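> Fold the following, please.
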Amino acid sequence: MLTLYTFGSYLGMPDPSPFVLKVDAYLRLANIEFAVKPALTNSRRAPKGKLPFIKDNNKTVADSQFILEYLESYYDVQLDAHLTDEQKATAYLITKSLDENLYFILVYSRWYCEKTWPQVKQAFFGKFPFPIKQILPNVARKGVLKTLHNQGISRHSRNEIEHITARSFQALADLIGEKPFIFGDKPCSLDATVYAFLAEFILAELDNSFNSLAKQHQGLVKYCQRFQQTYYRD
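Here you go, the predicted structure:
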């Protein structure tokens, strides 16, 4: 059976990573049977040092984009068969926008913001034994903050980052509207990605200004709730 390697359930989510949740949601959309192997330490075993990765028929695939392409090919998934070439191109570019922009805003909102950090710290490290839980969180956070600086998002002011975030959510709200799925009445692979990112802001058990910006859009809230109720009933 296909096995998905994840961080595990944190912050009220099946996984705190939108990339892991993206693959999880895709597998559910495609009705592919799979097992989950959760552990914070899975990243040490990952081929690229990041999660998710999968093992399937003695084959290991890392990176959410390559995993989805593998699943589409190997399992002959037809989620995007009804899309036009223009829609497929749009889906790819939206995916890259979420992966390369909104993701770092999500990380900033959890690891950089002083209001949210204590809750994140407790969720991820609270069960570690002393003195690890006193040392490891600060080491991990220091590494994340360095990544955010190198990537560039934390070089902006808080107001500028919230402005970028608000525009992203507004764009998604305009795109989805009142439709059940991104491109109409049928789901596609992009829905797995959009749900994964929105859910980490809207459904996660965190309270900060970035999550509030997402929740201002009732269309986005309803989209997440519909998806969750349909594909995460277990």
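> Going by C-alpha atoms from here, please, whenever you check contacts or count neighbours.
Noted.
> Which helix or strand contains residue 114?
Using DSSP states H and E, residue 114 sits in no helix or strand.
> what does the one 4 residues further on give?
Element membership of residue 118 [criterion: DSSP H and E] is helix 117-125.
> So what touches stretch 22-40?
Outside of stretch 22-40, the residues within contact range by CA atoms under 8 Å, 6 or more residues apart in numbering are 1-9, 52, 64, 67-68, 77-79, 187, 189, 192-193, 195-197, 231.
> Just the ones in helices from the residues you listed, please.
64, 67, 68, 189, 192, 193, 195, 196, 197, 231 (DSSP state H).
> which one of the residues you listed is nearest residue 112?
residue 197 (18.2 Å; CA to CA).
> returning to what we had before: quick check: buried residues in the helix holding residue 118?
117, 119, 120, 121, 124, 125 (16 or more other CA atoms under 10 Å).
> could you pull out the helices for the chain?
18-29, 42-45, 64-74, 85-97, 103-107, 117-125, 132-151, 158-176, 189-202, 209-215, 218-231.
> about what we covered before: need the buried ones from the contacts of stretch 22-40 selected in ChimeraX.
The buried residues among the contacts of stretch 22-40 can be selected in ChimeraX (16+ other CA under 10 Å) with this line:
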select :2,3,4,5,6,7,8,9,52,64,67,68,77,79,187,189,192,193,195,196,197
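> I'd like the structure of this one too, to check against the first:
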Amino acid sequence: MNQPIGGGSALAPPPPRSPRSSASGRNKMAAPVEFFCWAGGWGLPSVDPPCLAVLAYARFTGAPLKVHKVSSPWRSPSGTLPALKTPDEGVLSDPQQIITYLRKQRFNADYDLSARQGADTLAFVSLLQEKLLPVLIHTFWVDAKNYVELTRKWYAEAIPFPLNFFLPGRMQKQQLERLQTVCGENCLENEEELEKELYREARECLTLLSQRLGQQKFFFGDSPASLDAVVFSHLAPLLKAKLPNAKIQQHLKSLPNLCNYCTSILSLYFPWDEGDPPPPVPKSASSDGSESEEEPHKRRNQVLSVLVGLLAMVGYALLTGIVSVQKQGPGTGGRRAIALDEEEEEEEEE
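This next block holds a predicted model:
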């Protein structure tokens, strides 16, 4: 949920026809490229919609990705999630740019679509951005009960100390700004009215998606397209998360074809992925003495964690009075010294 896929530009029309995953496409991308995404939870391979969209698109097309499921954006080469580390275009962080890159490598989920279906893709992606994305932000990041008991709780438990103290709050602030961009700067002044409007439009959007899908396996027949990756990334978290306040989730569950759609994609394309972070693996050096590939930025993260931890402890000590800064008299030449309150220090140690 770092940057919902609806936040960027709409999916571009399908490029000139090329095999969905042809031999030439596979040769062009012989070695898997590295993809960094949020770890899984709630029965999903990733809890973050943009990450989920890219994972689904890659599975639909068979694009070879070396996936790193991480619990902090600082473990990404770009400092954000998702991130695709490419050999020729650097690091891509926007979900649409990543999908476009995979298309250029001839992993094109929209190869078989007609011009009319391509237009429908653009229309439905725009609909999701305008009607469903805002309610997802509100449900997970604005609704106080959901945020405290589900969203913040998951990220605080997943993100390593001491980053878990401030990253969830910073992410929430980013999502609030995103919602204001979509709905207007003053939209949060009357949250009750905002919630009523968002949920009304989201219910209409879900009902329209249900009618469009009908009894089909995917939105354009028996094979998944890029639209399916985007729709799945929006619906699956809403369906699978154990939301304390589940208003919009209840409406989604009243549409059985959309529920079966999400369940089918999970079972077909992520059958071995339980959606939970993998158990910790013992750290060991490789034969050449380099660090594990699963932690390409381990040393940087350790240094940053130590620095943040030290700053947090010093700040806490100053705020609570354990450490105070005093100015000495003229006899010391105006030098500043740190005085420790020994009694308070002993109490802290007990």
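> tm score of chain vs chain?
Here the TM-score for the pair of chains, by TM-score structural alignment, normalised by the length of structure 1, is 0.87; 232 aligned residues with a CA RMSD of 2.5 Å.
> In a markdown table: the helices of structure 1, plus distance to residue 58 of structure 1.
Below are the helices of structure 1 laid out as a markdown table (distance: least, CA to CA, whole Å):
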| stretch | distance to residue 58 of structure 1 |
| --- | --- |
| helix 18-29 | 18 |
| helix 42-45 | 15 |
| helix 64-74 | 13 |
| helix 85-97 | 28 |
| helix 103-107 | 30 |
| helix 117-125 | 31 |
| helix 132-151 | 32 |
| helix 158-176 | 38 |
| helix 189-202 | 25 |
| helix 209-215 | 39 |
| helix 218-231 | 27 |
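> follow-up on the earlier one: and the angle from the helix holding residue 118 of structure 1 to helix 132-151?
120 degrees (axes from the mean of the first three to the mean of the last three CA atoms, to 10 degrees).
> Could I get the full set of strands for the stretch 251-350 of structure 2?
323-327, 336-340 (DSSP state E, counting those that start in this stretch).
> which other helices and strands contact the last one?
To tie it back to what came earlier, the one meant is strand 336-340 of structure 2. Helices and strands touching strand 336-340 of structure 2, by 3 or more CA pairs under 8 Å, 6 or more residues apart in numbering; DSSP states H and E, are strand 323-327.
> can you check the first one too?
Counting contacts by 3+ CA pairs under 8 Å, 6+ apart, the secondary-structure elements packed against strand 323-327 of structure 2 are strand 336-340.
> that older thread, list just the one of the strands of the stretch 251-350 of structure 2 that sits closest to residue 26 of structure 2.
Of all the strands of the stretch 251-350 of structure 2, it is strand 323-327 that lies closest to residue 26 of structure 2, at 61.2 Å by CA to CA.
> Now the closest one: buried residues?
Neighbour counts over strand 323-327 of structure 2 (16+ other CA under 10 Å) mark residue 323 as buried.
> Where does it end up in structure 1?
The counterpart of strand 323-327 of structure 2 in structure 1, using TM-score structural alignment, is absent.
> starting at the chain centroid, how far to that strand?
On the basis of CA atoms, centre = their mean, to the nearest Å, strand 323-327 of structure 2 sits 43 Å off its chain's mean C-alpha point.
> same thing with stretch 73-84 of structure 2?
10 Å.
> got it, and stretch 226-234 of structure 1?
16 Å.
> ditto for stretch 27-47 of structure 1
13 Å.
> what lines up against residue 41 of structure 2 once you look at structure 1?
In structure 1, residue 41 of structure 2 lands on residue 10 (TM-score structural alignment).
> Can you tell me how far that match is from residue 146 of structure 1?
23 Å (CA to CA, to the nearest Å).
> Kindly report the same for residue 206 of structure 1.
From residue 206 of structure 1 to residue 146 of structure 1 the distance is 23 Å (CA to CA).
> Then residue 130 of structure 1?
25 Å.
> which one of those two has more residues nearby?
Counting neighbours by other CA atoms under 10 Å for residue 130 of structure 1 and for residue 146 shows that residue 146 has the greater number, 12 against 9.
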